[in-house]
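Enquirer: turn this into a structure:
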Amino acid sequence: MDWTEKYRPTTLSEVRGNDKARDEFAEWGRSWDDHRKAVILHGSPGIGKTSAAHALANDMGWKTVELNASDKRTGDVIERFAGRAAMNATLAGSSEKTGDESADRRRNRQLVILDEADNIHGNYDRGGASAITRLVKESEQPIVLIANEFYEMSRGLRNACEDIEFRDVSARSIVPVLRDICRRESLEYDSDALQHIAEANGGDLRGAVNDLQAAAEGKEKVTVEDVVTGSRDQSMDIFAFLDAVLKEQSPQEALQSSYAVDETPDDLTKWIEGNVTKVYEGEELARAYEFLANADRWLGRVRASQNYSYWRYAGDNLAAGVAASRDGTKGGWTRFGRPQFWPSSDKTADYVARKIAERSGVSMDTARRDVIPFLAAMTHHCKPRELTVAMAAAYDLEESHVSFVTGSGETTNKVESIVEDARALREEQMKEHSGSAFEGAVRSDDADDDEEPPTSTVEDAAVAANGGETADADAADDEDDGQSGLDDFF
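Expert: So this is what the prediction gives:
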């Protein structure tokens, strides 16, 4: 049996590593009759958000209705299943009354849990996001939305809910959980082995439990050697991954590497597709493209069904399949490039390069060659969010432009919310005309053409760092200076 399920907390007091969030969540449940608002639990995968929701229901004596990512979550389905539960003020068991109307009402609550609420988008989930927003506003029952990325959700939905952030679980909090599992399983262990598992998982409690179970398979004691040889490498760089798949590793090794790199199968497919022609040719290339086509079919099934278990089959094809297409290993160094994620990327790239060139006083060639790749690395997948908002405001970017630079996949609620915040930031800067990082990039349409926009505090810092010269002056002296387009961004 999966130990993450076997040892799932049954009460909030057993939830480890997020005491503040746990207490806030408990208070939300106890006071629900007073505020009657839904709550969003958000944070990294594997840190106990869903377990906390079920534990709260158990503590409160509530039944649960759960709709997860593997379900078909169209607007109709949400309204039919979760909606029906959420609207029912009287539920099964309500005939058993205690005489205390308030107590009866609390006892007959039903907790509606919507897992991976930030993944409701795309054609198959059409209407799902708006249905959830209506649901949380009208519900007669408590609702918990589980999300990894808070800003992937629409602004309207976020504003309609309370939110509680669950942070990554520290190694200090993970070790006692692993120790308790070992005790229950009558499993001996080296203390250093448990410490290594906790540190290697970087805040992911569920991953740590999975690693402990894998290390303990068929053994009476878990040693450091078991853990070190069996632990997962979680920090593989994307370019090292491309080398592994396209040039060096066996199919089995390449598949393991795909688990270690911090990218989704969707993005990994694009990275390989965009670089495979730099290494493969002839029959090798034809075979690789066939596996990539298979991977794309499985990814299509994920998008259609929201069943993320299909990702494993996409990973088999994009990693093991492409590696198996190779005749032996490849030597030498290859200059891998960032893939063009969008069909309209040429037009989009031109727009972004032009905006950067106009804003920073560099050539479009410099913007394309030096500035855009730098911004892409700094704002990969819209992280950190504040920096991405600042970038969008500085260069007046729309959703497709932000998606192009950050490589976030198709336009999502996260990207839309970033652009909304960037517009608000620009409007605020136009009113204030001082004190904001990118104020120099914003000018009112009614501004006098001869009036120079005020210099922002960030630009002042950039000028000082350049010895008193502006970015435009630098560009005039050396148009191909690779950093000239970035001075006033920072």
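
Enquirer: okay, CA-based contacts and neighbour counts for the rest of this
Expert: Will do.

Enquirer: contacting residues for the most centrally placed residue in the chain?
Expert: Nearest to the geometric centre of the chain sits residue 149, at 5.2 Å (Cα atoms, centre = their mean). The neighbourhood of residue 149, defined by Cα atoms under 8 Å, 6 or more residues apart in numbering, consists of 42-44, 118.

Enquirer: kindly report the same for residue 54.
Expert: Applying Cα under 8 Å, 6+ apart, we find residue 54 in contact with 10, 64.

Enquirer: surely it is within a helix?
Expert: Yes - assigned with DSSP: H, G, I helix; E, B strand; the rest coil, residue 54 falls within a helix.

Enquirer: relative to residue 44, how far out is the residue nearest to the centre of the chain?
Expert: For residue 149, the distance to residue 44 (Cα to Cα, to the nearest Å) stands at 8 Å.

Enquirer: got it, and residue 5?
Expert: 18 Å.

Enquirer: between these two, who's got more neighbours?
Expert: Higher neighbour count among residue 5 and residue 44: residue 44, with 17 against 10, using other Cα atoms under 10 Å.

Enquirer: quick one: the nearest residue to the more buried one once chain neighbours are set aside from residue 372, how far?
Expert: In space, residue 44 comes closest to residue 148 once its chain neighbours are excluded; the distance is 5.2 Å by Cα to Cα, 6 or more residues apart in numbering. Separation of residue 148 from residue 372 (Cα to Cα) stands at 27 Å.

Enquirer: residue 313 too?
Expert: 33 Å.

Enquirer: tell me which of those two has more neighbours.
Expert: Using other Cα under 10 Å as the criterion, residue 313 and residue 372 rank with residue 372 on top: 21 against 16.

Enquirer: one more to put side by side:
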Amino acid sequence: MSDWTETYRPTTLSEVRGNNKARDQLEEWAKTWDDHRKAVIVHGSPGIGKTSAAHALANDMGWPVMELNASDDRQADVIKRVAGEASKSGTLTGGSGGRRLVILDEADNFHGNADYGGSREVTRVVKSAGQPIVLVANEFYDMSQSLRKFCETIEFRDVSARSIVPVLRDICRREGIEFEEDALRTIAEATSGDLRSAVNDLQAVADGASRLTVDDVVTSERDTTEGIFDFLDALIKEKDAHGALLAAYDVDETPDDLLNWVEDNVPKDYSGGELADAYEFMSNADRWLGRVRATQDYSFWRYATDNIAAGVAASRREPKGGWTRYGPPSYWSKLGRTRGKRDRRDAIAQRIADREGASVATVRQEILPFLSAMTHLCRNRDLTVAMTAAYDLDEKEVSFITGSGADTNKVESVVADAAERRAQETVEHSGSAFFDAPDSDETDSSEKDESTTTETASLEDTFDDAPSSGATSSADGDESADSSADSTDEATDEDGSAEETDDDGQSGLSDFF
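Expert: I've put the predicted structure just below:
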């Protein structure tokens, strides 16, 4: 049996159900693409027809499709080769007007080791694309901020049960299956807005049957999760403490992330005493989360959730109404802005840790601050050069530690001197690896000649200085001794091989300096 979700996939935008406004926005984006030349992000819950709408759009516009989805390799080189080439301008493989549609499915999942560099490359492709691009995502805020700002956005909402029922009815008629209207309505209501799941449930129930009744529909309740914005609305405006706690269990967020969401959005509706009480409960939650991090005992999570959900809801003192624009935590955007700096810091710390035999955490907390203080603005230039040579740092890394500009002459000269120093140390520690050893016969011969010459000169000096007579007086002996001492002092002063030293027993210290 074929998959009904593929068999009955909409072929035109007019067949897309439940998102008429989003469908019209997508069509308008395609028709005016030559005016704005921007990519579009289509986001919403799984199974509501985002990818189907993109393919239907391509059919309506007469554009061939180039698709990259979750089953493909997501590394930067693959993105560049597939999506990058497909997005270039050209008419050989293009459809109407020389256009083709590039679809990047699950665009919110470009992260992790397998997707190294993928998100950055997608952003580059989007900025320079010569063809229309549709990025399909389930979680809009899981995408990088730099990518989001270069695209238009269209939100697809969950499909209502009354929009799902006509789709199921049409499938039953095409398959020749009789049905009870209540049976279709039961399936539609059980899928919580997921049209794809509703079609799959219908196929599972109707398999081998000629008539579908309510009794035949035995679909179990789905394990659904509540969206974070719906939860915030319920927590801050609607639910009591018990209801807010139950709603928190249905949100697919850890208590750490939940605390960040609530902390940033509560002040938009709470004020005065109720805001103070809410922050008191959130501070208690933060203490429990700190205990989790310290002990790795995740059973404490429930106490944090109690304070985040029940405590904040109990802090409400008056009814809240109207619509509030909630947003993602500012802490996340701060992390996004500082990600480049943190990556550079960690790369430097890892290199120092490998050399010094320390942990990366120790280097970050103890060693890097000292290096930064001692080499601030490269003022201690010799130390900065030594540090750069020891850890093989480049201009940006030296700039990061010292606080100097990466493109200044000072930093560039430091890096150049460090490279020269490393090369010199390599030669010094290489022994005779870079030089030819002298011939042993020649060495022995030269040493022998030099030794002979020295000995001859010594003998000649001895005979020249010897007295003419063997008998000497004591006075002559004293005079000779004084003359010998003076001669020795003069020789010492002339060749500079010895210095006058004080008789304090400390003359050996000069060997250490």
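
Enquirer: max pairwise distance over the contacts of residue 149 of the first structure: which two?
Expert: 44 and 118 (12.1 Å; Cα to Cα).

Enquirer: joint contacts of the two?
Expert: 148-149.

Enquirer: top helix in the first structure by residue count?
Expert: Among the segments of the first structure that qualify as a helix by DSSP state H, the longest is helix 282-305.

Enquirer: where does the following helix or strand past that helix end up in the second structure?
Expert: Where DSSP states H and E defines the elements, the next helix or strand beyond helix 282-305 of the first structure is helix 311-315. Helix 311-315 of the first structure corresponds to no residues in the second structure, going by TM-score structural alignment.

Enquirer: buried stuff in helix 311-315 of the first structure?
Expert: 311-315 (16 or more other Cα atoms under 10 Å).

Enquirer: by contact count, what packs against it?
Expert: Where contact means 3 or more Cα pairs under 8 Å, 6 or more residues apart in numbering; DSSP states H and E, helix 311-315 of the first structure is packed against helix 265-275, helix 282-305.

Enquirer: going on from it, what's the next piece of helix or strand?
Expert: Heading C-terminal from helix 311-315 of the first structure (DSSP H and E), you reach helix 322-324.

Enquirer: mind checking how far residue 203 of the second structure is from residue 2 of the second structure?
Expert: 10 Å.

Enquirer: what sits against the closest residue to residue 338 of the first structure other than its chain neighbours?
Expert: Nearest non-adjacent residue to residue 338 of the first structure, counting by Cα to Cα, 6+ apart: residue 271, 6.8 Å away. Residue 271 of the first structure sits next to 242, 338-339 when contact means Cα under 8 Å, 6+ apart.

Enquirer: related to what we said a few turns ago, ok, the aligned partner of the residue nearest to the centre of the first structure in the second structure to residue 391 of the second structure distance?
Expert: Under the alignment (TM-score structural alignment), residue 149 of the first structure pairs with residue 139 of the second structure. Applying Cα to Cα, the value for residue 139 of the second structure to residue 391 of the second structure is 41 Å.

Enquirer: likewise for residue 106 of the second structure?
Expert: Taken as Cα to Cα, the span from residue 106 of the second structure to residue 391 of the second structure is 40 Å.

Enquirer: what does residue 476 of the second structure give?
Expert: From residue 476 of the second structure over to residue 391 of the second structure (counting by Cα to Cα), the distance is 69 Å.

Enquirer: which element is residue 111 of the first structure on?
Expert: Counting by DSSP H and E, residue 111 of the first structure is part of strand 110-114.

Enquirer: er, residue 344 of the second structure actually
Expert: Going by DSSP H and E, residue 344 of the second structure is part of helix 339-356.

Enquirer: flag every buried residue along that helix.
Expert: For helix 339-356 of the second structure, by 16+ other Cα under 10 Å, it's 345-346, 348-350, 352-353.

Enquirer: burial count for the closest residue to residue 350 of the second structure other than its chain neighbours?
Expert: Nearest residue to residue 350 of the second structure, sequence neighbours excluded (Cα to Cα, 6+ apart): residue 360, at 5.6 Å. Other residues near residue 360 of the second structure come to 19 when the count uses other Cα under 10 Å.

Enquirer: next: residue 162 of the second structure.
Expert: 13.

Enquirer: pretty sure residue 63 of the first structure is in contact with residue 57, am I right?
Expert: Yes - applying Cα atoms under 8 Å as the test, residue 63 of the first structure and residue 57 come out as touching, 6.5 Å apart.

Enquirer: shared neighbours of the two, anything?
Expert: Jointly contacting residue 63 of the first structure and residue 57 under the rule Cα under 8 Å, 6+ apart are residue 111.

Enquirer: more crowded one of those two?
Expert: Neighbours were counted for residue 63 of the first structure and for residue 57 using other Cα under 10 Å; residue 57 has more, 22 against 16.
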